[in-house]
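Enquirer: predicted structure and sequence below. I'll ask about it afterward.
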Amino acid sequence: MANSKVKIFRYADTQYPKMWEKEAQIIEDIRASHLDQALQIYRCSENTLVLPSGRKWQATQDVVKALSDDGWSVLSRRSGGAPVPQTAGMLNVSHFYLWPEYSAYSVKQAYECLCHALTLFFESLGINVQPHATAHSFCDGDYNLNVDGQKIVGTAQRVLTVRKNRRLVLAQACILMSGDMQNVVRLRSI
């Protein structure tokens, strides 16, 4: 991309709803041609369970109270998938980019590009990761990154049409860095 407009946004400790506002602004900046791509890196300061849209996982009063009693807030997002816990021990990386103009969009290829970049990053740190589904993990998917069979990265993507039918890919990775994973695992029982 000649004269590409690129920006990195970093947020050390933030609340999850604020990230949706920041994400929406980045998308608008790409739509308006102020940016061609962006990298957003953030960590949430409070425990939040983010529920997907649909009827399978509802934020009922009982669920919200049980989670609140356990120190968690609950939010619902507009996309599908499964519930995703957010804690200060998780680093979120979102890459916003325009899909190549003369190439048909491919969900598989977009995931493979994200996993390849992350795999190279972990290899540079001497960590061998394998992309595959992870039995019994939260928000399981075919493009988790695993070390010795344990999930350390969950991935997701969202695609929007912008700029004369160009595809905007929002590729996301949630990297499990530290924290009380037993507290996260316990969410499965609520």
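Expert: On my side now, so go ahead. All values reported here derive from a predicted model rather than from experimental measurement.
Enquirer: CA atoms for contacts and neighbours, from now on please.
Expert: Will do.
Enquirer: give me the contact list for the lengthiest helix in the chain.
Expert: The longest helix of the chain (DSSP state H) is helix 107-124. Helix 107-124 has contacts (Cα atoms under 8 Å, 6 or more residues apart in numbering) with Asn128, Val129, Gln130, Pro131, Tyr143, Leu145, Thr155, Ala156, Gln157, Ala171.
Enquirer: looking at those, which is nearest Thr87?
Expert: Using Cα to Cα, Thr155 comes nearest to Thr87 of the contacts of helix 107-124, at 16.0 Å.
Enquirer: list the contacts for that closest one?
Expert: Here Thr155 is in contact with Tyr111, Gly141, Tyr143, Asn144, Ala171, Gln172, Ala173, Cys174 (Cα under 8 Å, 6+ apart).
Enquirer: next step: those restricted to strands.
Expert: If you go by DSSP state E, the contacts of Thr155 have Ala171, Gln172, Ala173, Cys174 in strands.
Enquirer: ends of stretch 69-86, what's the gap?
Expert: 17 Å (Cα to Cα, to the nearest Å).
Enquirer: want to compare, so here's the second one:
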Amino acid sequence: MENWKNLIAQTTFRYIDHSSTKIFDQEAYTALHSFAIDDALALSVSDQLSPPTMRLWVHSNTIVLGIPDAKLPYINEGVQQLQQAGFHVVIRNSGGLAVALDNGVLNISLIFPDVKKLSIHEGYEAMVSFVQYMLRDLTADIKAYEIVHSYCPGDYDLSINGKKFAGISQRRVKDGAAVQIYLDVEGNSYKRASVIRDFYMTSKKGEPTKFSYPMVDPNVMSSLSELLQTPLTVKDIKIRAMNALLEVCEHVIEKDFTQTEYAHYRKRLAQMKKRNEPIILGIEDS
């Protein structure tokens, strides 16, 4: 994508690191909070109260489900299986299907304004190009196309030699968009994919469904460390993300949440919790 730098090369870009610090709430920091935060930032960017923003976030032992996953015929059994294995389960408000997060997976959100002038594909392509640029000294082999039998398959799966290490989703709020990517950096990719495979087996039990859910093969998933045969860590990729941002942007600032952003966040968090009630209540009643 030739114009990806134009999206990022703003006069000022905001940087937020939520990968290792407790956020402003007293309650436990989960993926529910991260999706609410990105919504609040998208609103702020849309209203020109904040510059475009890059946010980094990490959540341990978490399975993030897509909206279609909630319609699986035996979803309650699948979620209960995940919870009994020690996973926190969340239904997100952006596109896609189930993904696995842990301390070896770095999430990056790029939050842009003026998206009414930006197609959904351009938003995805900007993230693809940013990751390729960020890792350009390590590889020129990152491709974007659907990896069949991966979890959360899509046209913008990122892979090297046919093995997926990242997936992208996008959430649009007013005239702002949060383009979100998970990067499988380190750890046991096979185990992550196996957890998602087993979840679908339990939640579907081979029954026909209107929606096509993936038949996950852990062998088509891998981490950047494995694929590049380099001992990369989440910390390494965080540094690369910041350096890439500094290289294409005039000024990078770190700015706390404003009162307006916090109010938007609280409202969006309440909406996220309400979205997740059917799953939570279903488990409690089963």
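Expert: Right, received. Where do you want to start? Just so it is clear, the structure is predicted and the values come from calculations on it, not from any experiment.
Enquirer: so which of the contacts of helix 107-124 of structure 1 are in strands?
Expert: Gln130, Pro131, Leu145, Thr155, Ala156, Gln157, Ala171.
Enquirer: any chance of those in JSON lines, with distance to Lys7 of structure 1 too?
Expert: Below are those laid out as JSON lines (distance: Cα to Cα, whole Å):
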{"residue": "Gln130", "distance to Lys7 of structure 1": "29"}
{"residue": "Pro131", "distance to Lys7 of structure 1": "28"}
{"residue": "Leu145", "distance to Lys7 of structure 1": "26"}
{"residue": "Thr155", "distance to Lys7 of structure 1": "21"}
{"residue": "Ala156", "distance to Lys7 of structure 1": "21"}
{"residue": "Gln157", "distance to Lys7 of structure 1": "19"}
{"residue": "Ala171", "distance to Lys7 of structure 1": "15"}
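Enquirer: filter the contacts of helix 107-124 of structure 1 down to the buried ones.
Expert: Burial by neighbour count, judged by 16 or more other Cα atoms under 10 Å, picks out Val129, Gln130, Pro131, Tyr143, Leu145, Thr155, Ala156, Gln157, Ala171 from the contacts of helix 107-124 of structure 1.
Enquirer: quick one: the fifth one and Ala82 of structure 1, what's the gap?
Expert: Distance check for Leu145 of structure 1 against Ala82 of structure 1: by Cα to Cα, it reads 17 Å.
Enquirer: which residue packs closest to the equivalent of Ala144 of structure 2 over in structure 1, ignoring adjacent ones?
Expert: With TM-score structural alignment defining the correspondence, Ala144 of structure 2 maps onto Pro131 in structure 1. Excluding the flanking residues, the one nearest Pro131 of structure 1 by Cα to Cα, 6 or more residues apart in numbering is Leu145, at 4.5 Å.
Enquirer: these two touch, right, the one you found and Lys151?
Expert: Yes: with contacts counted by Cα atoms under 8 Å, Leu145 of structure 1 reaches Lys151, the gap being 5.9 Å.
Enquirer: now do the same contact list for Val159 of structure 1.
Expert: Arg167, Leu168, Val169, Leu170.
Enquirer: remind me which helix or strand it belongs to.
Expert: strand 150-162 (DSSP states H and E).
Enquirer: closest one to Asp69 of structure 1 out of the ones in strands among the contacts of Thr155 of structure 1, please.
Expert: Cys174 (25.0 Å).
Enquirer: how many neighbours does the closest one have?
Expert: 22 (other Cα atoms under 10 Å).
Enquirer: what residue of structure 2 takes the place of it?
Expert: Match for Cys174 of structure 1 (TM-score structural alignment): Tyr182.
Enquirer: what of Ser68 of structure 1?
Expert: Residue pairing (TM-score structural alignment): Ser68 of structure 1 is matched to Gln83 of structure 2.
Enquirer: pretty sure Ala38 of structure 1 contacts His95?
Expert: Yes: the criterion here is Cα under 8 Å, and Ala38 of structure 1 meets it with His95 at 5.9 Å.
Enquirer: tell me which of those two has more neighbours.
Expert: More neighbours surround Ala38 than the other of Ala38 of structure 1 and His95, with 22 against 17 (other Cα under 10 Å).
Enquirer: so how far is Lys65 of structure 1 from the most centrally placed residue in structure 1?
Expert: Centroid-nearest residue in structure 1: Gln172, 3.6 Å away (criterion: Cα atoms, centre = their mean). As judged by Cα to Cα, Gln172 of structure 1 and Lys65 of structure 1 stand 29 Å apart.
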